[in-house]
Structures are given as structure tokens and as C-alpha cells.
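*Asks:* Need a 3D model of the sequence below.
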Amino acid sequence: MYKQKFGKYILTLLKIILLLPLAFIIQFPAGSEFLYSNETKYNINLVNHLVVLIFGILIAFFSVFYVYRKVNGAAIRLFSFKLKWIIFTIIVIIGALLIEILINLLSKNSAATTNYLISISIGFPLQPFFLIENVIVGPILEEFLFRGILQNGILKDTPAWIKIPITAFLFAFMHEGIINWKLMEWFTLGLGLGYIYYKSNDLKMSIFGHMLSNALIIIIDIC
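*Replies:* Prediction:
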């Protein structure tokens, strides 16, 4: 019995490790929002950035959707929206953002909440790429990976009080890469998104929450 459980845990761990390449692939579209080595703020080749964005989206979406259908298999209810879950999502995200702001204040970090200001400061030519990636493409891909594939796929049979924090930590670590106060902010958002998906059982709601969070953070950083 114990050997079977141990073998199951090892298999789950291996599956999570095998997701690492996918976590890298979903970052491809983000390559369109930064200056390249041969560019300056006043000399940007928008065609190159557009090509990177389009091909990055195609590769990332095909990869993540393919794995999602293999691991999860659940259909996405595209045109089914319930007002109570929309309101619930908004409340959870606002709560998570307030906690993130508190963490930021406690850490005495005077830097911007994200690196968004760095990208925005480049100027208009790359701002559309930045907004498309961070408010639309990124949230969709990340929610399919972390909530769809990991939380409700690989960790489907794991108790919620375990799988939500695990998924949130991996989500945070992918964004930050080191253990620090900033990782705690990402972890808080991950917990909120995981809870939204767990309660609503609707990936659209965690995607909506992620989009809303990123949009609000951009507005806060600009202001």
C-alpha cells in the first residue's frame, strides 16, 4: 500500500517536471514586447516583433491546448457565463491585490509592483505587443497550464488544500525564479486564481481573473 502511494507520488512529480518545457514554450509570445539587441527606443522593426508575436502565439497555444486535452480532456464552456462567478472572481482578485499591496509595503520595496513600467517606458511602438501579451495571451496560456493542466489535471485527485498551494507556488516560481517577497505576491495571486477555478470549476473564470489582475496592476503601476 505504501509502495503504491510512493510510486504514485513519484509519477506525479515526474509529470510536473515534464511540464517544464511547456512553461518555457508559453513564454514565446513575450519575446515580442522587448527591444532586441540591434534596436533602440527610436529604431524598432515592428515587423520582426509582429512575426515573433504571431508565431509565438501559434506555437504556445497549439502546445498548451494539445497537452490540456491529453491531461485534462474537459471541454471549455465558451459561451456559458454566470454572473455570480463573475462577481465572485472580481471580489477574490481585488482581495488578492490588496494582500499583494500589503506584502509590497511590508517588504519596503520601492520598485514597481511588476516590470511593466520598464516595458511601457519604451514607448508606443511596443506597447500594443506588451498589452496583448500581458492582458490577453499570457493569462490564457498560464491558466491552461497551471489551473487546467496542473491543478485540475495532474493533481486532480489531490485534496484542494494541497493542490492549490502547490500550483500557486509553481506559478509564482515561474514568474520570479527565486524565493523573495516578490514571489509571495505572485503566490498570493496564484492562490486566488486556484481558488476561483476550484469553486467555479470554470477555466474561463480564472482566465478572466488573471486578465483583470494584470490589467489592474498595469493601471496601478502607471498611476
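
*Asks:* CA only for contacts and neighbour counts going forward, please
*Replies:* Fine.

*Asks:* ok now stretch 189-209, how far from the chain's centre?
*Replies:* 11 Å (Cα atoms, centre = their mean, to the nearest Å).

*Asks:* Run through who's touching the helix or strand residue 3 falls within.
*Replies:* Applying DSSP states H and E as the criterion places residue 3 in helix 2-18. Where contact means Cα atoms under 8 Å, 6 or more residues apart in numbering, the residues beyond helix 2-18 that reach it are 150, 154, 155.

*Asks:* Wait, a helix at the first one?
*Replies:* Put plainly, it is residue 150. Yes - Residue 150 forms part of a helix when assessed by DSSP: H, G, I helix; E, B strand; the rest coil.

*Asks:* coming back round to it: mind checking which of the contacts of helix 2-18 are buried?
*Replies:* Burial by neighbour count, judged by 16 or more other Cα atoms under 10 Å, picks out 150, 154, 155 from those.

*Asks:* Might one say that the second one is in contact with residue 71?
*Replies:* Yes - applying Cα atoms under 8 Å, one finds residue 154 in contact with residue 71, separated by 6.8 Å.

*Asks:* which residues touch the residue most central in space within the chain?
*Replies:* Closest residue to the average C-alpha location of the chain: residue 142 at 3.7 Å, with Cα atoms, centre = their mean. Contacts for residue 142 (Cα under 8 Å, 6+ apart) come out as residue 26.

*Asks:* how far out from the middle of the chain is the helix or strand where it lies?
*Replies:* Residue 142 is part of helix 138-143 when elements are defined by DSSP H and E. Computed by Cα atoms, centre = their mean, the chain-centroid distance of helix 138-143 equals 5 Å.

*Asks:* Alongside the first, I'd like the structure of this one:
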Amino acid sequence: MAFKKSVNFVIQLLVALILSFIIQIPSLFERPLNNETINKINIISHFSFYIISVVVIFLLTYISYIKINGKNILEPKIIISNVKFVIIIEIIAIVLETVILYIGNYIFHITTPSGPADNFSDKLLHVQSPLIIILILHLVIVGPILEELLFQGIIQGGILKSFNVYINVFITTLLFLFAHGLSIFSFNGLSSFIPLLSFGLIYLKTKDIKMSCLGHMINNLLVTLLHILYD
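*Replies:* Below you'll find the predicted structure:
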């Protein structure tokens, strides 16, 4: 019995690992492909491939979520008090994230270089490109849903559910952070750790994957708006 559980645990981890790479595929269509430039883009191809990849990957992720977590995404019913809790905790997370970045950038003068994808995403927010529609759609809606199904649904609510709840949330958050290519031992990583931790705490309290999705959406929306206003 113990051997069977161990094998099942390893298989679930492999599924989660594979999904962590697969759910990144739709984001490829946020930026120019091949010989395209920002001013010369086949937007129909981008939207077509984006929609197809999102549908296929969502189905794969959701099926895995059902198999490992065992809960219907529509249950439980939405409770207003949970929605209020999500809004409050995400506002707190944004404030803490901003404070940590401020301390790193303006007090210790520590800056973390962005990768090519981040640079392109930042540039998109300043240009009149149709790809910004896909970027915002993925940042605010699609990305949060896919990531929450994987990290809070499959990992926190499934693979690690036998762990102590707080250790579970902490490990899930670290894995979430690592999947974004960040380390907790930096101001940039520590600032990102705060909102990722908030998603885990939301799921822990509400036991509702819809609420962690909502929290992730609110966080990404606020960060995007602040980014646009700040720049």
C-alpha cells in the first residue's frame, strides 16, 4: 500500500512538472514570432493559435485537477464574505509587494534585470500593438486560471494535501516562485513571494479554487494598471 502511494505521488509530481511547462505555451503568442516585428504582426494567426492552445491546455489541466484534487471547480458556491476577503488580502499583498520593491530599489539601490520576455511585455504596454489584447487577456484572465488550477488546485489541494497546511502553502508558494524563475533570496523574488503566498492562503481559507483564481486576477489587474500609470 505504501509503495503504491509513493508511486502515485511521484506520478502526480511528474504530471505537475509537465503541466508547469505546458501552461506557458499560450504566452508565446503575446510576442512576435519568427521574423515578425511589433509593427508587422499576423494578428489572426496569433489569436487562432492562442485560443487553440488555451482550450487544449485548459482541458489537460482541468482533467488533471479533477483526477488529483477530486473537486468540481463550480463547488462550493460563491460566498460574498469570501469575495470580500479576497479583495482585502490582495490589496494588502499589493501594498507589501510595493513596499519591498521600494526598499530594494530606492533604499538599497538593488535592481533586478528583466528577462527578454519581461522586457517585451513592458514594451507592449507602451505601443499601439494588437498583441496587447492577448497580453492583457493572458495576464488578467487566462494565466491566473491555468496557474491556480495547477498550483493551488493540483499541488496544494491535491499532491500536498496530506502535509501540514502551513508547510503545504509555503512549499506550494516556493514552487510557484521557482516556476517564475525567481528566488526568495532577492528583493524581486521576495516581493513576488507575497502575492503568490496570498493565493495559497485564499485557497486554504475558502477551499474554493474560484476564489484563488479571483485573487490572482485582481492582483495581476492591479499590478498591470499600476505599471501603466507609473510608466
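
*Asks:* coming back round to it: could you save the buried ones among the contacts of helix 2-18 of structure 1 as TSV and add columns showing distance to residue 98 of structure 1?
*Replies:* Below are those laid out as TSV (distance: Cα to Cα, whole Å):
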residue	distance to residue 98 of structure 1
150	26
154	30
155	28
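
*Asks:* The longest helix that structure 2 contains against structure 1, how far on average?
*Replies:* Taking DSSP state H as the criterion, structure 2 has its longest helix at helix 43-68. Following superposition, helix 43-68 of structure 2 is found to deviate from structure 1 by 1.1 Å on average (mean Cα distance after the TM-score superposition for structure 1).

*Asks:* quick one: that helix aligns where in structure 1?
*Replies:* Helix 43-68 of structure 2 corresponds to residues 46-71 in structure 1, going by TM-score structural alignment.

*Asks:* got it, and stretch 136-150 of structure 2?
*Replies:* The aligned range for stretch 136-150 of structure 2 is 131-145, by TM-score structural alignment.

*Asks:* okay, how far is it across that stretch, tip to tip?
*Replies:* 20 Å (Cα to Cα, to the nearest Å).

*Asks:* about what we covered before: where's the residue nearest to the centre of structure 1 relative to residue 38 of structure 1, distance?
*Replies:* 30 Å.

*Asks:* can you check residue 95 of structure 1 too?
*Replies:* From residue 95 of structure 1 over to residue 38 of structure 1 (counting by Cα to Cα), the distance is 42 Å.

*Asks:* With residue 166 of structure 1 instead?
*Replies:* From residue 166 of structure 1 to residue 38 of structure 1 the distance is 40 Å (Cα to Cα).

*Asks:* which of these two has more neighbours?
*Replies:* residue 166 (20 against 8; other Cα atoms under 10 Å).

*Asks:* What does that one correspond to in structure 2?
*Replies:* So, by TM-score structural alignment, residue 166 of structure 1 is matched to residue 171.

*Asks:* Would you mind giving the secondary structure of that match?
*Replies:* helix.

*Asks:* residue contacts, it?
*Replies:* Contacts of residue 171 of structure 2 by Cα under 8 Å, 6+ apart: none found.

*Asks:* just residue 200 of structure 2 next, same as before
*Replies:* 152, 156, 169, 172, 173, 212.

*Asks:* And the residues you listed, which is closest to residue 226 of structure 2?
*Replies:* Using Cα to Cα, residue 212 comes nearest to residue 226 of structure 2 of the contacts of residue 200 of structure 2, at 21.0 Å.

*Asks:* That closest one and residue 85 of structure 2: what is the separation?
*Replies:* Distance from residue 212 of structure 2 to residue 85 of structure 2, by Cα to Cα: 11 Å.

*Asks:* Comparing these two, which shows the higher neighbour count?
*Replies:* Neighbours were counted for residue 212 of structure 2 and for residue 85 using other Cα under 10 Å; residue 212 has more, 30 against 15.

*Asks:* Now the aligned partner of that one in structure 1: which helix or strand?
*Replies:* Matched by TM-score structural alignment, residue 212 of structure 2 corresponds to residue 206 in structure 1. In the assignment (DSSP H and E), residue 206 of structure 1 maps to helix 203-222.

*Asks:* and that helix, what does it pack onto?
*Replies:* helix 83-106, helix 116-120, helix 138-143, helix 181-200 (3 or more Cα pairs under 8 Å, 6 or more residues apart in numbering; DSSP states H and E).
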